[in-house]
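[1] Model the structure of this input:
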Amino acid sequence: MAGAYYFQWQNEFLCKTIYPMREQKLRDFLVYYMEVDIWAQYKGKDIAALQSDVQAYKKAQELAAITAYKSYSSLLNYFKTADVRGYYVKFKPADEAELAEINKLHQLFISSWPKDIRGERSFVQMQINYWVNHRNLLRDWIKSRKRRLDGMGLDHPKRPAEAAELALKESVSLPMAEQELDQLRAFDSTYDKIEKPKLEWYKLQKSDPNYKTPEADFLVHYSPTKAVTIQDIAIWRAEEYKSSLAKKNQFELLEEAYLRFKKEPKRFPYWLQYMVVHFSGMRYASAHGSWADPKDLLIKLRIAEVEKENKLIPNDLEVEKQCKEKIAQYESASGMNRPKLASATDKAWKDKVALHMLSVKANGPKTRRAGLAALKAEEVNYEYMSMTTDEALKKLESMKATFPKWAWKEIVKLTPLRVNYVADLNWETFTPEELAERNLPQHNDLRMVMDAWITKHIGAWRDEHGRTHELIVSRAVCNETAEHIQHIRGHLPPGGLTPKPNWYLKNEKEKILPGAYYVKPTSANEYTPGASILWLRFVTKQPDAWQVAKPIETKDGVGLIAKGFVGRKPKDKKDIPWVYKPGEITTRSRTYIDANKQKVNEQQWLRWIHEATVAEVAETADGPTIITYETALPDGDKGTSAVGIFKMPLSWHLSDGTEDAYNRSFVGYVPEGQVPVEHMKTMLDWNKIILK
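    The predicted structure follows:
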């Protein structure tokens, strides 16, 4: 094996590709819960009794102001540097075209920098938006070129040049653009500390012609006139804690998490521990097609061999001979060559044997031949289905030398073998040479087996995880993340977003587990840890079957559309109201004349857009908060598109949003069922989680 790991996130190459936000989301978990604990420590205390905290806070703010001003000055000088080639020397060779774009950005800072603080931050944020678009164009170009090369022949005369251009864009141009974007964001963040004092200095020197204190002196010695509050101290303490985590790697962060779990196991149930450890930072993409059953591959490979062997049976006499041998094997209690299936005790398997034996014992040669083939196939099924996953993986490992490179790469990609066999970042994609080899005529039979195996298991991860609770997927979207959680809580909810409300409503009505509910939340009380939050949104494209919001009401008669929006008369006569049409699919439409005096018919469909799981209802210095385990939406930037812990104010969760930015949500809850404790002992074995 290439390594000796237990979980995929321990492999550095898998961590980089599957968990792009690994450390960030582990930090978020620790920080969000620390914010809650810190506020619980300070809430209700008299600030007069906390003078040591106040003085420490003031001293910290002074140091932070100095640090922020130094960063601000340094970054401003950077962005006012016309040629920043020296900052990009690590890229060899540098992309001259990208460097020109970066220098062009710097020319904007030089020529258009605002005259005073009032316009600075908005200017910086405009440049961030501009540069994000530039970065995204690079990403799109790379995707397009990859698709082009995938369809281009290996002997195409343009291939070498276009492949080299792609390599440059991917390894140099995009990282250069990302580095510049990081600098812009770092510059923007300095305003969190210095914008207010800079504005105060600006007003002072404008109002008093004799005011001579230099801006730099004012900023580094700035002392807020506003009295320090309990909230200020709590927020500062949380920021200090966050800073203490900044340089910790994932294993150090996991140790911090372990201490929390050990101290408060009731606060952190198995499902939350499991998700924090195994899913934090995972990429946002469908889990479909990221796992296939290794046992089933062994079955398909062996059955293909058995079918070839059956075709070589020369005549009916040989078929009759083999049938007699099978009858003897199954009707005797022992024997050297007795297949494992002959010893099966499970009724389902015994029934299958009995069915096949009817044909094996038949008089007609065709029936006997068919029965013999079916029995042999069943023997293969039983032999490999009786294996554990580890046994199946070891069997595949023993066969590694028999597979061509492309097939082994595909097997590693789709099974837990990736944990220890992936040794580069390109483990998910074929090289042109591997793809060409895969399509060679001599691999037709193997390719058909592999394709059938992959196709069969595109969505099979859901049932497998519900049964084994192992970490088998390499990506997940919102509802898939929530389904993993419910599996650990002892439930098997339906897949997708559309069936979830009915599933919760059915549990509430049938009282399968007392305490289940499906409600439109009106207070923090309805956000029980382990509950699903399901959001609605109007979209401009007709939703798929697993997204559409079908008519449903809570037991209190609350439906999908906020009553205040239907038939609403706009305050401004220029606003064109939506006309709602309920039905199997709720739609709304309106007609208006646009800025170009063109008639526009606008139609939107209602769909379920997102699912999150409640981790905790809490209070921080910023107010009541809901901490959730979920995914960020896919249009988020690189810092947010991942699985993990998130938080939003309670007020945001309770709001339906505006009519044009619809944000209505419902909460569904089912108490824990039979939690797979034995499986959790394996998946939460800290001797295997924290590698020393």
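[2] CA only for contacts and neighbour counts going forward, please
    Will do.
[3] Okay, S286 and C478: tell me how far apart.
    Note on S286: its distance to C478, by C-alpha to C-alpha, to the nearest Å, is 9 Å.
[4] out of those two, which sits in the more crowded spot?
    C478 (25 against 17; other C-alpha atoms under 10 Å).
[5] Verify the contact between that one and T613 for me.
    No - with contact defined as C-alpha atoms under 8 Å, C478 does not count as touching T613 (9.5 Å).
[6] Overlap in contacts, those two.
    Counting by C-alpha atoms under 8 Å, 6 or more residues apart in numbering, the shared contacts of C478 and T613 are E630.
[7] before we go on, could you also do this sequence so I can check it against the first one:
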Amino acid sequence: MAEPLYFQWQNDVLCKTIYPMREPKLRDFLVYYMEIDLWKQYKDKDISTLKTEVDAYVKAQELAAIVAYKAYSSLRGYFQQKDVRGYYLKYRPINEAELTEINNFHAIFIEGWPKDIRGERSFVEGQLQYWTNHRNMHREAVKSKKRRVENMDPAHPKRPVEIEELAVMEKVTLPMAEQEIEQVRAFLKTYDKIEARKLAWYKLSKADPAFSTSEAEFLVQYKPENPVTVRDIVVWKAEEYEASLEKKNQYELLEEIYQRFKKEPNRYPHWLQYMVVHFSGMRYASAHNSWADPKLLLMRLRGSNAGSEIRKLDDAAVEKLCAEKIAAYETGTGSNIPKLARASEKEWKDKVALHMLSVKASGPKTRRNGLTALQAEELNYEINSMSTDEALKSLEAMKSTFPAWAWKEIVKLTPLRVNHVTDPNWEKLTPEEETARYSQAYNDIRNVLDAWENYDSSAWREEHGRTHELIVSRAVCNETAEHCQHLRGHLPPGGLTPKPKWYFNNETEGKLTGEPRPFYTKPTTAADYVPGASILWLRFVDKEPNAWQIAKEVKTKSGVGLLPNMEKKKGDKPDSKAATTPWEYQKGETVTRSRTVVDPATKAKTQQHQWLRWIHEATVAEVAETADGTMVITYETALPDDDKGTSSVGTFKMPLSWHLDDGPEDTYNRSFVGFVPEGQVPTEHLKSMLDWNRILRKKVV
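    Prediction:
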């Protein structure tokens, strides 16, 4: 018998929907750290002592040349086909309009294919951008249709048609566009392996009229132009390792990760272990409204019946019950003493004192009201004292009392989804369920669920900071970073805007203990990227940001602000060829800039206005040397407009030089680093979340 499911990513249906990039991001973690370790192992070696590795490298490159050419040739052949219907027959029914767009796309490939191979890569890059725009159009159409469906009256006669159209857009049209874009990306990637050899063949064929080797023959024959270096060996070994992971499932990848954690526990802090295991591959979307407190639901469900029994009692019975409550709370005597009578928390003791005034009153009506209120508090305290598992078991025991649509909503917003979700459409009610939900027969339960679901969309933040359980099913950049800080013993403010000030205040107040000391800085060296620190990026945008994104003026302790000294930019030419005037900056509590832009075709002038906002947050995992230079390894999300291969939660790497660079003026990309030392790490909570017997679902420890 298989081990039970403990975490949502262990449920196959949830893994596919919540973690669309699960295996790729687990692989990324392993590959990035292997690249670091391999360079550390080989960087000081003399290539003359590595004959065995060099021979193996040469043989591997000979085989790789053949494989690379086959991949290039196959994908080029695909894009040279006028009709690719056969590749899309799995979509039923196929969207004929989208297939026509795809075939037209192939016609552009055929007609525009460069005669000079030096233009191939740039041509494919242009086609990728063209099709990305096309795919994005479908994404926006899906969002628009979703909003339309969500805002329609459930009884609207056209709603079922709109829902069906949305289903086709989501399950056929958009996936067809996504499939084609993945083919273009795969084709473009082949140039990483083949372009240098193609250019070498081109030069030889042009330089020597007698040169008779065909391009295909030349490309499958590996002949190194330069001596093999240590860097070549390291890059090859990293590629071999990455290839060895390609077909491993998430449990096999987690086994590799476990061995790495076990071997070097001090290298991987608990917060990183937790995030790698439980968040890698998670979808990019706001965590708001992805969780609601199961205890609060129990309170609302039972509270709706609170007082019903007391209302049935006569005055004499109420007086007797009041006397029993007074004895229980004041002397601790009686046969059925409630948990609340033993509460030590001031908040609850104050509530008891308030209600006891009414319980002790002389008037029967006041006593009855006081008794009803006290009973409700007793119920709330009892539920509040439950563990999450106890609350979930209580809800499970009530399953038969809920209509199907209500149970589906409860499962969606609580950890019950781990063992109760079996339907890929677990997050959406069917048209029939929607109709039932809004029927008059279910007014009472609908009102309870609406109040529960909408009580606090960001309640996940405080709950995770308190329990450190896996409760969300999606996250954006700052929410991912906030999870990291919760695991480091901190509860930072939500959103991006408050973070710089939070780090700056911790630096200036100096109340937190630990080393390194808290800081907020404009990074200038690798030493600024301390593991556990937040990296916060700025960007100018065309749409006014909301209060959680806008960049408010805050300077580092050394006086570095959001913008460089703009005096240095006087006389600079604008980056964009369309701009006729330089940017003019308006600085205050927030920063904006504007300029006049001329349309190259019509010569029409328009005013461009932009706002400075915090655009992204990441958490530093490690800074290390690799064969490609110094890299900053982070745990973060890619931005939502990134491609499918990177737009998810997980481990990322970028060169240190990229992190330190503000970028050109038009695409300004300055970043700051904020750090606080670890606080009270939730060790007891992490024992369960990092229990590898549960993670791997077998006995390993």
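[8] Relative to structure 2, which residues correspond to the longest strand along structure 1?
    In structure 1, taking DSSP state E as the definition, the longest strand is strand 599-620. Using TM-score structural alignment, strand 599-620 of structure 1 lines up with residues 605-626 of structure 2.
[9] now the strands for structure 1?
    Listed in chain order, the strands of structure 1 (DSSP E) span 517-519, 532-539, 579-581, 587-593, 599-620, 623-631, 643-649, 665-669.
[10] Out of those, which gets nearest to T389 of structure 1?
    Taking C-alpha to C-alpha, strand 643-649 is the member of these nearest to T389 of structure 1, at 26.1 Å.
[11] That closest one: average distance to aligned residues in structure 2?
    Comparison of strand 643-649 of structure 1 with structure 2 after fitting gives an average deviation of 0.7 Å (mean C-alpha distance after the TM-score superposition for structure 1).
[12] Let me see the contact set for A373 of structure 1.
    Contact analysis of A373 of structure 1 by C-alpha under 8 Å, 6+ apart lists E307, N310.
[13] What of I411 of structure 1?
    L417.
[14] corresponding residues in structure 1 for stretch 366-377 of structure 2?
    Under TM-score structural alignment, the counterpart of stretch 366-377 of structure 2 in structure 1 spans residues 367-378.
[15] which parts of that stretch are buried?
    Going by neighbour count (16 or more other C-alpha atoms under 10 Å), the buried part of stretch 367-378 of structure 1 is R368, R369, G371, L372, A373, A374, L375, K376, A377, E378.
[16] of the residues you listed, closest to V84 of structure 1?
    Closest to V84 of structure 1, out of all of those and judged by C-alpha to C-alpha, is A377, at 67.6 Å.
[17] wait, isn't M34 of structure 1 in contact with A238?
    Yes - shown here, M34 of structure 1 and A238 form a contact pair, counting by C-alpha under 8 Å, at 6.7 Å.
[18] tell me the average deviation of the match of stretch 366-377 of structure 2 from structure 2 after fitting.
    Mean deviation of stretch 367-378 of structure 1 relative to structure 2 after superposition (mean C-alpha distance after the TM-score superposition for structure 1): 2.0 Å.
[19] cool, and stretch 316-323 of structure 1?
    Stretch 316-323 of structure 1 sits 4.7 Å off on average (mean C-alpha distance after the TM-score superposition for structure 1).
[20] how near is H288 of structure 1 to P493 of structure 1?
    Distance, H288 of structure 1 to P493 of structure 1, by C-alpha to C-alpha: 17 Å.
[21] no wait, W453 of structure 1
    Per C-alpha to C-alpha, W453 of structure 1 is found 25 Å from P493 of structure 1.
[22] These two: which has the busier surroundings?
    A direct count of neighbours by other C-alpha under 10 Å for W453 of structure 1 and P493 places W453 higher, at 20 against 17.
[23] ok, how many other residues are close to H288 of structure 1?
    19.
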